[in-house]
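Engineer: no sequence for this one, just the structure:
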């Protein structure tokens, strides 16, 4: 959001009729239809999925472009600023609940499910079962029937620790960029924003290599019992959120280079920063609970 004004800023801006919501829904319809048919063996599902994704992304681009033009045209006043802040706050809250569900699943498996399977009630069914977390080999914990291949867990050294340093550093560079923008130092802001984007991109490449290492050398897969499923669900969804946050920061940086945002009014920047700091906090929880404990 920018504070550029051309004439009087309205007390509350009401946009005109728009086809963007309907078009976005159509795109998502083809995405869901294609994905559901593709995983069920229909070859045309992949084409429907690809068409829906392109259609949806083009619609989002046009929608965001209109919002940027409205902002730069001075149509957004204090009420719109507040509505954006509340919207972003509730969105991040929903993301907290999203990750909270997966963290709870990890805790429940470790603290309740595995100990329950090792109780006296199940001793007759699996007399050799050892209720130890995490499962390191077939038949030890997650696979009393020997249906899961042996695997090695992913420890904190060194790739996860490197990624932790990358994300924490990106939070620092983003904060420096924010303070520079508030001091109207646009060049310094842009420089530190590019550093933040680079750190986020590097994180994704390191995580990609970590997954390759886990699959090829540790035999750690999504099918590796409850440990494998919770590991990939938590780290995978977090990686997707890093990708989304990195794209948000990239577009904010490009807008900064075009002269958007001011020292006094720049919620587009702040909203992306909120999201990125949230991603940082989630990773710290992952780093401790998944890699260390």
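Structural biologist: That came through fine. Quick caveat, the model's predicted, so the values are computed rather than measured.

Engineer: make it CA atoms for all contacts and neighbour counts henceforth
Structural biologist: Noted.

Engineer: residue nearest the centroid of the chain?
Structural biologist: Geometric centre of the chain, nearest residue: residue 241, 1.1 Å, by C-alpha atoms, centre = their mean.

Engineer: now that residue: which helix or strand?
Structural biologist: Take DSSP states H and E as the rule and residue 241 turns out to sit in helix 225-257.

Engineer: tell me how far the residue located most distally from the centre of the chain lies from residue 220.
Structural biologist: Distance from the C-alpha centroid of the chain, by C-alpha atoms, centre = their mean, peaks at residue 124 (43.4 Å). Computed with C-alpha to C-alpha, to the nearest Å, the distance linking residue 124 and residue 220 is 29 Å.

Engineer: so the residue farthest from the centre of the chain, which of the three states?
Structural biologist: Per DSSP: H, G, I helix; E, B strand; the rest coil, the local secondary structure of residue 124 is coil.

Engineer: run through who's touching stretch 234-252.
Structural biologist: Stretch 234-252 is contacted by residues 99, 102-103, 193-194, 196-197, 200-201, 204, 207, 268-269, 272-273, 275-276, 279, 282-283, 286 when judged by C-alpha atoms under 8 Å, 6 or more residues apart in numbering.

Engineer: let's see 7 Å
Structural biologist: Contact with stretch 234-252 is made by 102, 197, 200, 204, 269, 272, 275-276, 279, as judged by C-alpha atoms under 7 Å, 6 or more residues apart in numbering.

Engineer: now do it: distance to the chain's middle.
Structural biologist: Offset of stretch 234-252 from its chain centre (C-alpha atoms, centre = their mean, to the nearest Å): 5 Å.

Engineer: second one coming, line it up with the first:
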């Protein structure tokens, strides 16, 4: 039954195993990561198994959704539910990164001054951390992790900022190509966005290697090192996930799955990508620059 014929009925999919598979895959990845960080040899294999199962989940679940969409199972009510679901997902991502930015603010503007003698906890400085200098970036009292060099805003971070801002323009170009029914603009805009995203990830990987090997900036380098890798690492993960989603959208675009009036999957990924761009601007300013 078509969407127009079924406009008064909400589509109810058949029972699916994918939520359970998703739970198992994420649990395996979490356990494997914890084991690896604690030096247990089997940990990396458990992590790989979890990630592979998660990839199977994504392919299988989204394949089901694509087939349902192409079979004209969805009506406007389903479309609205997809849009609301994506909006709430991005909202959850906003709070996710907001928590890390909030932690960075608390550490830099409250905890570090306290340790340096400011505020009502100032009396503790002479008793506990008499030689501590409350200057950011810091690796904390007792110089946890040894000397290190902080990351500056220019060089790779500035280049990556240019790449992501450019990718925001290319995906917008692709979107306008789709809305104007210009297949060539859609495909090449997506290709350009994917290439820029992958270049960003490659440069960030190089930056991490440089930081670890030459700057002694590691996860063990006090609070600066841990917050730096936590914020930039999760963002890099989101860039990689966004690039994978764009590749899937590119494949569907080349098969002609989208039309100017039916392309929510493209819009959802575009929303996600623009969110990733905005988060990076915050990182560039508050992590690298200030």
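Structural biologist: Done, it's in. Values in this document were obtained by computation on a predicted structure and should not be read as measured data.

Engineer: TM between them?
Structural biologist: The TM-score (TM-score structural alignment, normalised by the length of structure 2) is 0.91; 283 aligned residues with a C-alpha RMSD of 1.9 Å.

Engineer: re earlier: make JSON lines out of the contacts of stretch 234-252 of structure 1 and add neighbour count.
Structural biologist: JSON lines is the format used below for the contacts of stretch 234-252 of structure 1 (neighbours: other C-alpha atoms under 10 Å):
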{"residue": "102", "neighbour count": "16"}
{"residue": "197", "neighbour count": "22"}
{"residue": "200", "neighbour count": "25"}
{"residue": "204", "neighbour count": "17"}
{"residue": "269", "neighbour count": "25"}
{"residue": "272", "neighbour count": "22"}
{"residue": "275", "neighbour count": "22"}
{"residue": "276", "neighbour count": "25"}
{"residue": "279", "neighbour count": "21"}
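
Engineer: thinking again about what came up before, what's the match for the residue nearest to the centre of structure 1 in structure 2?
Structural biologist: Matched by TM-score structural alignment, residue 241 of structure 1 corresponds to residue 238 in structure 2.

Engineer: and its match, how far from residue 97 of structure 2?
Structural biologist: Counting by C-alpha to C-alpha, the gap from residue 238 of structure 2 to residue 97 of structure 2 is 11 Å.

Engineer: give the buried residues for stretch 81-99 of structure 1.
Structural biologist: Using 16 or more other C-alpha atoms under 10 Å as the test for burial, stretch 81-99 of structure 1 gives 81, 84-85, 88, 92, 95, 99.

Engineer: for stretch 52-71 of structure 1, buried residues please.
Structural biologist: In stretch 52-71 of structure 1, counting by 16+ other C-alpha under 10 Å, buried: 52-53, 55-56, 59-60, 63, 67-68, 70-71.

Engineer: closest one to residue 115 of structure 1 out of these, please.
Structural biologist: Using C-alpha to C-alpha, residue 53 comes nearest to residue 115 of structure 1 of the buried residues of stretch 52-71 of structure 1, at 43.4 Å.

Engineer: quick one, what contacts the closest one?
Structural biologist: Contacts of residue 53 of structure 1 (C-alpha under 7 Å, 6+ apart): 27, 31.

Engineer: map it across to structure 2 for me.
Structural biologist: By TM-score structural alignment, residue 53 of structure 1 lines up with residue 51.

Engineer: in terms of helices and strands, where is that match?
Structural biologist: Going by DSSP H and E, residue 51 of structure 2 is in helix 43-70.

Engineer: quick one: the next helix-or-strand element following that helix to structure 1 mean distance?
Structural biologist: Next in sequence after helix 43-70 of structure 2, counting helices and strands by DSSP H and E, comes helix 76-106. Once fitted to structure 1, helix 76-106 of structure 2 is off its aligned match by 0.5 Å on average (mean C-alpha distance after the TM-score superposition for structure 1).

Engineer: and whatever helix or strand comes next after helix 76-106 of structure 2, which stretch of structure 1?
Structural biologist: Next helix or strand after helix 76-106 of structure 2 toward the C-terminus (DSSP H and E): helix 112-115. With TM-score structural alignment applied, helix 112-115 of structure 2 matches the range 114-117 in structure 1.

Engineer: follow-up on the earlier one: measure how the helix holding residue 51 of structure 2 sits relative to helix 222-254, angle-wise.
Structural biologist: Angle between the axes of helix 43-70 of structure 2 and helix 222-254 is 40 degrees (criterion: axes from the mean of the first three to the mean of the last three C-alpha atoms, to 10 degrees).

Engineer: tell me how far helix 43-70 of structure 2 lies from the chain's centre.
Structural biologist: Taking mean C-alpha positions (C-alpha atoms, centre = their mean), helix 43-70 of structure 2 and its chain are 18 Å apart.

Engineer: average offset between it and structure 1?
Structural biologist: Relative to structure 1, helix 43-70 of structure 2 is 2.0 Å off (mean C-alpha distance after the TM-score superposition for structure 1).

Engineer: re earlier: the contacts of stretch 234-252 of structure 1 into CSV, with extra columns for distance to residue 216 of structure 1 and secondary structure?
Structural biologist: As requested, the contacts of stretch 234-252 of structure 1 are exported to CSV (distance: C-alpha to C-alpha, whole Å; DSSP: H, G, I helix; E, B strand; the rest coil):
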residue, distance to residue 216 of structure 1, secondary structure
102, 25, helix
197, 29, helix
200, 25, helix
204, 18, helix
269, 40, helix
272, 35, helix
275, 33, helix
276, 31, helix
279, 28, helix
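
Engineer: so of those residues, which two are at opposite extremes in space?
Structural biologist: Across the contacts of stretch 234-252 of structure 1 (C-alpha to C-alpha), the longest gap, 28.8 Å, separates 102 and 269.

Engineer: assign residue 132 of structure 1 to helix, strand or coil.
Structural biologist: Classified using three-state DSSP, residue 132 of structure 1 is coil.

Engineer: what does it correspond to in structure 2?
Structural biologist: Under TM-score structural alignment, residue 132 of structure 1 pairs with residue 135 in structure 2.

Engineer: and for the counterpart of residue 226 of structure 2 in structure 1, nearest residue in space, chain neighbours not counted?
Structural biologist: The equivalent of residue 226 of structure 2 in structure 1 is residue 229 (alignment by TM-score structural alignment). Computed as C-alpha to C-alpha, 6 or more residues apart in numbering, the closest residue to residue 229 of structure 1 that is not its neighbour in sequence is residue 222, at 4.8 Å.

Engineer: just to revisit the earlier point, nearest to residue 152 of structure 1 among the buried residues of stretch 52-71 of structure 1?
Structural biologist: When the buried residues of stretch 52-71 of structure 1 are ranked by distance to residue 152 of structure 1 (C-alpha to C-alpha), residue 53 comes first, at 36.3 Å.

Engineer: how far away is that closest one from residue 233 of structure 1?
Structural biologist: Between residue 53 of structure 1 and residue 233 of structure 1 the computed distance is 22 Å (C-alpha to C-alpha).
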